[in-house]
Every structure is written in structure tokens, then in C-alpha cells.
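A.B. asks: Using only what follows, build the 3D model:
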Amino acid sequence: MTDTHSIYRTVQFARVLGPFLAITSIVAMVRTSRVEVASAELARSALWPMVLGALGILGGITIVTFHRRWRGGAAILVSSLGWLLVVRGLLLMLFPEWSADAVDRSLGASALWLIVDLGFGAAGLYLVYIGWWPPQRTFASSEHTESP
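C.D. replies: Alright, predicted model coming up:
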């Protein structure tokens, strides 16, 4: 894989992950009370930790498989998010009660919740910028030439 192709892939992942992180962080900040209710319901359920954990692992493995670049801020962020999803999915499936307790503890420490949420929101906005407003550059591969 050429370096140009790797950069193009980083931009494509940034286009998906950026808005996702930004939107979910904003919603979580605005609707913190709903996050608390959802966390409590998740702790009582046997099904949802398995389903959400499996989906997290699937998404994380997809990122890890198709994005193996670790050079540059955006590339490191994308790859790290992939691994974070894998680990989070495994923890949710293997230790659902502990995972729910961890969310409850962070919600209880409102400053920590706000800092983490703002951090993910800022990461999302950074990826939105990288994915949707990069300087004009051409990404060439053997199959096509595109300008994101």
C-alpha cells in the first residue's frame, strides 16, 4: 500500500469517525440524564452488553484491519479509536457489570465525565476537519484518482 493510499484511507475513516464522535459527544453532554438511565438499563440486561460489545468489536476490528497507519495525528487517532473499540467491546462482553459501574462512576464524577466527553468531542471535530476540510490534494492509486 502506498503512503498516498494510506493517507487517503485515514481521511476516509476521519469522514466517518469525526461526525460520529462529535455528534455522540454533544448528545451525551446535552442528555446526560438519558445516559444515566441507559447505563442503568444496560446493567440490568443480559442481551445488550453482548450485542453492543460484539458491534464494538466488529467496528474496532474493521478499523484495525483497514487502517494500519500510525504516522500523523489523525492516523494515530483513527488507529487508537479502532483499538479502543476492540478493548471496550471485549470488556463489555466479558465484564458487563464492571463496565456499567465504570460508566456510573464517571457520571458521578461530573468533572471527569465532562472532560472525557469534551475530549472525545474535540477529537471528533478534529477528524471532521481532517476528513471534510483538508487542503486540496490529490490522492492517486493504481485504480483511481480522487480529491476528497
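A.B. asks: contacts, neighbours, all on C-alpha from now
C.D. replies: Noted.
A.B. asks: Grab the longest helix from the protein for me.
C.D. replies: helix 3-30 (DSSP state H).
A.B. asks: please give me the structure for this one as well, since I'd like to look at both together:
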Amino acid sequence: MTSTATTALDAQRRTRAFARVIGPYVAVFTTIYAIRLPSLQGLTTELFADPVPVLMLGALMLGAGLVIIGLHRNWRGPLAVTISLFGWFVAIRGFLLIAVPDTLSSAVDATMLSPTGLLVARVFFGCLAVMGLTLTYAGWRR
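C.D. replies: Have a look, this model is predicted:
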């Protein structure tokens, strides 16, 4: 096998490995979150009331996103693009939690208080759940 073919095969294996981990996590978490979203308003208010957990959550998300970005440099094919974009999404959310937590808190409050915003958020999390199921299938299929 040539070096280019080996590199491409390694990239595909890495993409599937990321899909095996990220897919089930996203599918489970976002499904539960979409269902429970209306009852979580108090939780988000409490989370943003104390800067320490927000800073820790932001740091963990930024770190996790950077791990995905750093270890998954493949942008060939829809599965690989989805994994890479997810890494950037998580890293940017982590950065924003660290840099502008008050802005995010206001946005969450506005979303939770608006029936339309709440519906849009539930649909968004539902779409993420479908993405997670797709990643799970693609990562675990033979």
C-alpha cells in the first residue's frame, strides 16, 4: 500500500473512532435535553449564578473541542466534515463561556422565556440528536 493510501485509511479510521465516541454521546444527551428543556430553566439560572462552574465548563469544552480539532484534521466526506465542525462548535462554545458568560446567560434566559425560542431550541437539539444517531451508525457499522 502506498503512503497516500495508508494516510487516507488512517484518516478514515480516526473519523470512525471519533464518530463512535461523539455519536452516542450527542444522541443521548441532546435527546434528553430536548425533552427536558422546559424544566431546566432553574438549572441554567443556577449554573450562570456562580462563575466557577461556568469557567470550568468553558475550559472543559474548549479543551475537548481543541482535542477534536487537533486529532481530527480530515475534511474529506460528510462524516469527516461533521466531526470537524462539531469540534469547532464545542471549542467556540467553550471559548464563549469563558470570554462572555453574561452574554450567553442573557441569550439562554431569552430563549427559555420565549415560547418560540424554546421551540426552536428543542428542534435544534432534536436535529443534533439525529446527527448523533447518524454518527453512531456510521462509526459502528462494518
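A.B. asks: on that earlier part again, following the longest helix of structure 1 in sequence, what is the next regular element?
C.D. replies: helix 32-44 (DSSP states H and E).
A.B. asks: Now the helix or strand following that next one on structure 2. Mean distance?
C.D. replies: Next along the chain after helix 32-44 of structure 1, taking DSSP H and E as the criterion, comes helix 47-66. With mean Cα distance after the TM-score superposition for structure 1, helix 47-66 of structure 1 departs from structure 2 by a mean of 0.5 Å once superposed.
A.B. asks: what does helix 47-66 of structure 1 rub up against?
C.D. replies: Identification of contacts with helix 47-66 of structure 1 by Cα atoms under 8 Å, 6 or more residues apart in numbering yields 9, 13, 42-43, 78-79, 81-93, 96.
A.B. asks: Likewise for stretch 121-136 of structure 1?
C.D. replies: For stretch 121-136 of structure 1, the surrounding residues in contact (Cα under 8 Å, 6+ apart) are 11-15, 17-26, 74, 77, 147-148.
A.B. asks: Return the residue of structure 2 aligned against residue 99 of structure 1.
C.D. replies: In structure 2, the residue matched to residue 99 of structure 1 (TM-score structural alignment) is residue 104.
A.B. asks: And for that match, the neighbour number?
C.D. replies: Residue 104 of structure 2: 15 surrounding residues under other Cα atoms under 10 Å.
A.B. asks: Same check on residue 95 of structure 2?
C.D. replies: Residue 95 of structure 2: 21 neighbours (other Cα under 10 Å).
A.B. asks: All set now, cheers.
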